[in-house]
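Asks: For reference, the sequence and a predicted model appear below.
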Amino acid sequence: MEFQLSSAQSDGEVFLLDYPDDFITDKHFTERDSTFGHYANLQLKELWFDGVALFLGDFKPDTPHTMNLSSDNFFWVMSFVLDGSLTFYPDPDSEGRTLKKGVYQTFYCATTNVNMRIEEYAKIFTICLTYNFVKKILPEHLAIEDQPYTLLSTDLGDNRTKTIIQDMLRGDRPAHIRRMAIEARILDLLSMQMERMEKIHANEEILKNKDIGRLNEAKYIVEQNLRNPYSLVELARKTGLNDFKLKKGFKKLFGYTVFGYLTEIRMNKAYLLLQEGKTVSQVAEAVGYKNSQHFTVAFKKKFKVLPSKMKPD
């Protein structure tokens, strides 16, 4: 098993990352650190064991840099942007998706051939699971072997996700305990993903495919307009949905009302900004609250703590 890593700035040079089949190891896990000076100044930490590989990549390019990652193997991928940002192209003809700090993306692919564009800096934590690992625990109706590439979700990471990622990155435990902890956290992430997917699967018979596409568009618009959100009437008009389908369909598909989802992602973003050391007034403005007191009330209701009491990481 191998990954091929190449750079648009390296005149076709390819670097190979080799692994045993299915990431099988005779130890609790195997670790490796690699440095690629010609590959966006990439520092890569790897850890793998039976069916699982973890990658912590730290990109510090001198200039904007495009890289290609390819493999002939199936992988279920969970990736979390810990810092900075990158633009992700799942195939050469696709429209790029810019992922920023706090974004959690899950997809699976029969083979891997993705481009990544890093403008300044990016720190990415990625979990790759092999087919033999996921087929034992995923539902039969998810025909993973039939799809060349399927994006399952791109969500703002909530506090539970952040805690799970931090726990997986801990290296201060004995090897056997560390492996058990990593496996348990992977199952936590998969169960969270399955809950989201099952909600969508259960509602596919209720909502027409065209409506699902429009509701996903509505969700994306809400995410991109935290400071100046659309009204329900404006959002319905922009997505081609009537008011009833927007309100009822959004709740069925995503588990939130439109306003409830707006509040949820505002609060999650606010939590991250406060941990970065931003002031309460700065954060309130950044997530769309004109009145800091209103923001404080909403934040305390969500997290049971005043935003002024939050301390940077």
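Replies: Yep, that arrived. It should be emphasised that the depicted structure is a prediction, and the values quoted were computed from it without experimental measurement. Residues are numbered from 1 along each chain as shown.

Asks: rest of the way, CA atoms for contacts and neighbours
Replies: OK.

Asks: so where do the strands sit in this structure?
Replies: Per DSSP state E, the chain carries strands over the ranges 2-7, 14-18, 30-36, 42-49, 52-59, 65-71, 75-89, 97-100, 103-109, 112-118, 122-129, 149-156.

Asks: between those strands, which one is nearest to residue 275?
Replies: Closest of the strands of the chain to residue 275 is strand 75-89, at 12.8 Å (criterion: CA to CA).

Asks: what number of residues lie near residue 203?
Replies: Other residues near residue 203 number 15, with proximity taken as other CA atoms under 10 Å.

Asks: let me redo that: residue 166
Replies: Counted with other CA under 10 Å, the neighbours of residue 166 add up to 9.

Asks: and if you look at the one 10 residues further on?
Replies: Residue 176 has 11 neighbours, counted by other CA under 10 Å.

Asks: Repeat that for the one 3 residues further on.
Replies: As a burial measure, the neighbour count of residue 179 was computed by other CA under 10 Å and equals 18.

Asks: Same question for residue 212.
Replies: Per other CA under 10 Å, the neighbour tally for residue 212 reads 18.

Asks: Against residue 267, how distant is it?
Replies: Distance of residue 212 to residue 267, computed by CA to CA, to the nearest Å: 25 Å.

Asks: what's the answer for residue 249, then?
Replies: For residue 249, the distance to residue 267 equals 23 Å [CA to CA].

Asks: Next: residue 251.
Replies: Applying CA to CA, the value for residue 251 to residue 267 is 19 Å.

Asks: quick check: angle from the longest helix seen in the chain to strand 103-109?
Replies: Using DSSP state H, we find that the single longest helix of the chain is helix 175-203. An angle of 80 degrees separates the directions of helix 175-203 and strand 103-109 when computed by axes from the mean of the first three to the mean of the last three CA atoms, to 10 degrees.

Asks: Do you have the helices of the stretch 201-313 of the chain handy? List them.
Replies: Assigned by DSSP state H, counting those that start in this stretch, the stretch 201-313 of the chain shows helices spanning 209-224, 232-239, 243-254, 258-275, 280-286, 292-303.

Asks: how big is the angle separating the second one from helix 243-254?
Replies: In this case it means helix 232-239. Computed by the same axes, to 10 degrees, the angle between helix 232-239 and helix 243-254 is 80 degrees.

Asks: Next, the contact list for residue 189, please.
Replies: Residue 189 makes contacts with 161, 164, as judged by CA atoms under 8 Å, 6 or more residues apart in numbering.

Asks: Quick check: the gap between it and residue 52.
Replies: Spatial separation of residue 189 from residue 52 under the definition CA to CA is 13 Å.

Asks: do the same with residue 294
Replies: Going from residue 294 to residue 52 by CA to CA gives 45 Å.

Asks: next, the one to line up against it:
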Amino acid sequence: MTDTAPETITAAARTATRRATLIGFSAVALWSLLALFTVGSAPVPPLLLNALTFGIGGLLGLVWVALSGNLRELRDVSWKVYAFGTAGLFGYHFLYFSALRMAPPAEAGLIAYLWPLLIVLFSGFLPGEHLGRLHIIGALMAFAGAAMIVVSNANTGSTGPSGSALPGYGLAFLCALTWSAYSLGSRRLGRVPTAAVAVYCLATAALSAAAHLALEPSLWPVGPMGWAAVIALGLGPVGLAFYTWDIGVKRGDIQLLGTASYAAPLLSTLALIAAGAARANTVIVAAAVLIAAGAALAAKASRR
């Protein structure tokens, strides 16, 4: 019995890790709908859209926390943790939208989407983690697939980056650093309850509202479909996704999650195709092969 007990514990731990990783995958699936719902929410400006959607996501979290009877857990969380989470959510989105205003969106978006690669690479320095050759190869292959999708949507009439776009590219790189740091930092805060994400969202909504009043005109959703898109964003990609991502990065295989995150631009493109907003082409097929192969290599490395 003493010989099998450690094996039983190890098997249970592996099962829990796989379950948490699958939960984290749901965030990637939800983020794939971000572009589609954002298109439907026009003409709402970015910071106002942040305020509305994060407000919905935060209220959704509070309802979940209240129904689960874990409101008391929020009192035990340090203000430093709340500041960290709020800075991650608000900082990433503020930098992202600013970058897309100051630089060509396709190129800036590609630079900002370096965060999954940074998660995979930097996670090797976390306690108990190991970065192998297959992790690196898989991450680079998946990144190549994501790059193909973003570059294929670039304006073919552009003549290349100008010096005036460099600040925007710098902000886009800060986006990648911010989200990878938030995800890896959440891993280190494994004992902080996921319920704290509700506070992150509400604080982000408040900061976004203040920034909106200072920087943007107030343009509201048009008609029932516009409001439906905003609500869908708040419930899914800018709501539930942050809670499931928190579970995944804290308890799951963070290297596999980082690599699998490259599926988001592919799935987002497929969603746009299904809605008639984009056309299928050979680039998508090639990107799908690279992303799937990269994720498979990372999964193989994690199983080892």
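Replies: Great, that's in hand. These figures come from a predicted structure and were not determined experimentally.

Asks: List the TM-score for the superposed pair.
Replies: The TM-score (TM-score structural alignment, normalised by the length of structure 2) is 0.27; 143 aligned residues with a CA RMSD of 6.5 Å.

Asks: ok, back up a step: between residue 294 and residue 52 of structure 1, which is the more surrounded one?
Replies: For residue 294 of structure 1 versus residue 52, the count of surrounding residues by other CA under 10 Å is larger for residue 52: 23 against 11.

Asks: tally of neighbours for the nearest residue to the more buried one once chain neighbours are set aside?
Replies: What sits nearest to residue 52 of structure 1 in space, not counting adjacent residues and going by CA to CA, 6 or more residues apart in numbering, is residue 129, at 4.9 Å. Here the neighbour count serves as a burial measure; for residue 129 of structure 1 (other CA under 10 Å) it reads 23.

Asks: Surely residue 129 of structure 1 touches residue 75?
Replies: Yes - with contacts counted by CA atoms under 8 Å, residue 129 of structure 1 reaches residue 75, the gap being 5.5 Å.

Asks: mind checking how far the residue found closest to residue 44 of structure 1 once you drop the neighbours it is linked to in the chain is from residue 210 of structure 1?
Replies: Residue nearest to residue 44 of structure 1 in three dimensions, not counting chain neighbours: residue 57, with 4.6 Å by CA to CA, 6+ apart. Taking CA to CA as the criterion, residue 57 of structure 1 is separated from residue 210 of structure 1 by 38 Å.

Asks: do residue 166 of structure 1 as well
Replies: Look at residue 166 of structure 1 and residue 210 of structure 1: by CA to CA, they are 38 Å apart.

Asks: In contact with residue 265 of structure 1, which residues?
Replies: Listed by CA under 8 Å, 6+ apart, the contact set of residue 265 of structure 1 reads 156, 223.

Asks: could you redo the last one with a cut-off of 7 Å?
Replies: Listed by CA atoms under 7 Å, 6 or more residues apart in numbering, the contact partners of residue 265 of structure 1 are residue 156.

Asks: cool, and the one 4 residues further on?
Replies: With contact taken as CA under 7 Å, 6+ apart, residue 269 of structure 1 is in contact with no other residue.

Asks: just to revisit the earlier point, the more surrounded of residue 57 and residue 210 of structure 1?
Replies: Counting neighbours by other CA under 10 Å for residue 57 of structure 1 and for residue 210 shows that residue 57 has the greater number, 20 against 9.

Asks: My understanding was that that one contacts residue 124; is that so?
Replies: Yes - in this structure, residue 57 of structure 1 is within contact of residue 124 by CA atoms under 7 Å, at 5.2 Å.

Asks: quick one: the closest residue to residue 18 of structure 1 other than its chain neighbours from residue 70 of structure 1, how far?
Replies: Here the nearest residue to residue 18 of structure 1 in space, its sequence neighbours aside, is residue 2; by CA to CA, 6+ apart that works out to 4.4 Å. Residue 2 of structure 1 is 9 Å from residue 70 of structure 1, where distance means CA to CA.

Asks: can you check residue 261 of structure 1 too?
Replies: Residue 261 of structure 1 is 35 Å from residue 70 of structure 1, where distance means CA to CA.

Asks: got the buried residues for the longest helix of structure 1?
Replies: In terms of neighbour count (16 or more other CA atoms under 10 Å), helix 175-203 of structure 1 has its buried residues at 178, 179, 181, 182, 185, 186, 189, 190, 194, 196, 197, 200.

Asks: so which of those residues comes closest to residue 273 of structure 1?
Replies: Residue 273 of structure 1 lies nearest to residue 189 out of the buried residues of helix 175-203 of structure 1, by CA to CA, at 23.2 Å.

Asks: Quote the end-to-end distance of stretch 246-265 of structure 1.
Replies: The first and final residues of stretch 246-265 of structure 1 sit 18 Å from each other (CA to CA).

Asks: Next, the buried residues of that stretch.
Replies: In terms of neighbour count (16+ other CA under 10 Å), stretch 246-265 of structure 1 has its buried residues at 246-247, 249-254, 256-258, 261-265.

Asks: From these, pick the one nearest residue 45 of structure 1.
Replies: Nearest to residue 45 of structure 1, judged by CA to CA, of those is residue 265 at 30.5 Å.

Asks: In structure 2, which helix is the longest?
Replies: Longest helix in structure 2, counting by DSSP H: helix 4-31.

Asks: Which strands or helices does that one pack on?
Replies: Using 3 or more CA pairs under 7 Å, 6 or more residues apart in numbering; DSSP states H and E, the elements in contact with helix 4-31 of structure 2 are helix 241-251, helix 254-260, helix 263-274.

Asks: next helix or strand past that helix?
Replies: Remark: after helix 4-31 of structure 2, the chain's next helix or strand is helix 34-40, criterion DSSP states H and E.

Asks: From the contact counts, what lies against that next one?
Replies: helix 223-235, helix 263-274.

Asks: Near residue 115 of structure 1, how many residues? Count them for me, please.
Replies: Burial measure for residue 115 of structure 1: 22 neighbouring residues, criterion other CA under 10 Å.

Asks: That one: what's it in contact with?
Replies: When the contact criterion is CA under 7 Å, 6+ apart, the partners of residue 115 of structure 1 are 66, 67, 68, 69, 88, 89, 90.

Asks: mind putting those in TSV, neighbour count and distance to residue 162 of structure 1 included?
Replies: Listed next are the contacts of residue 115 of structure 1 as TSV, based on neighbours: other CA atoms under 10 Å; distance: CA to CA, whole Å:
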residue	neighbour count	distance to residue 162 of structure 1
66	20	27
67	18	26
68	19	27
69	18	26
88	19	21
89	18	24
90	21	24
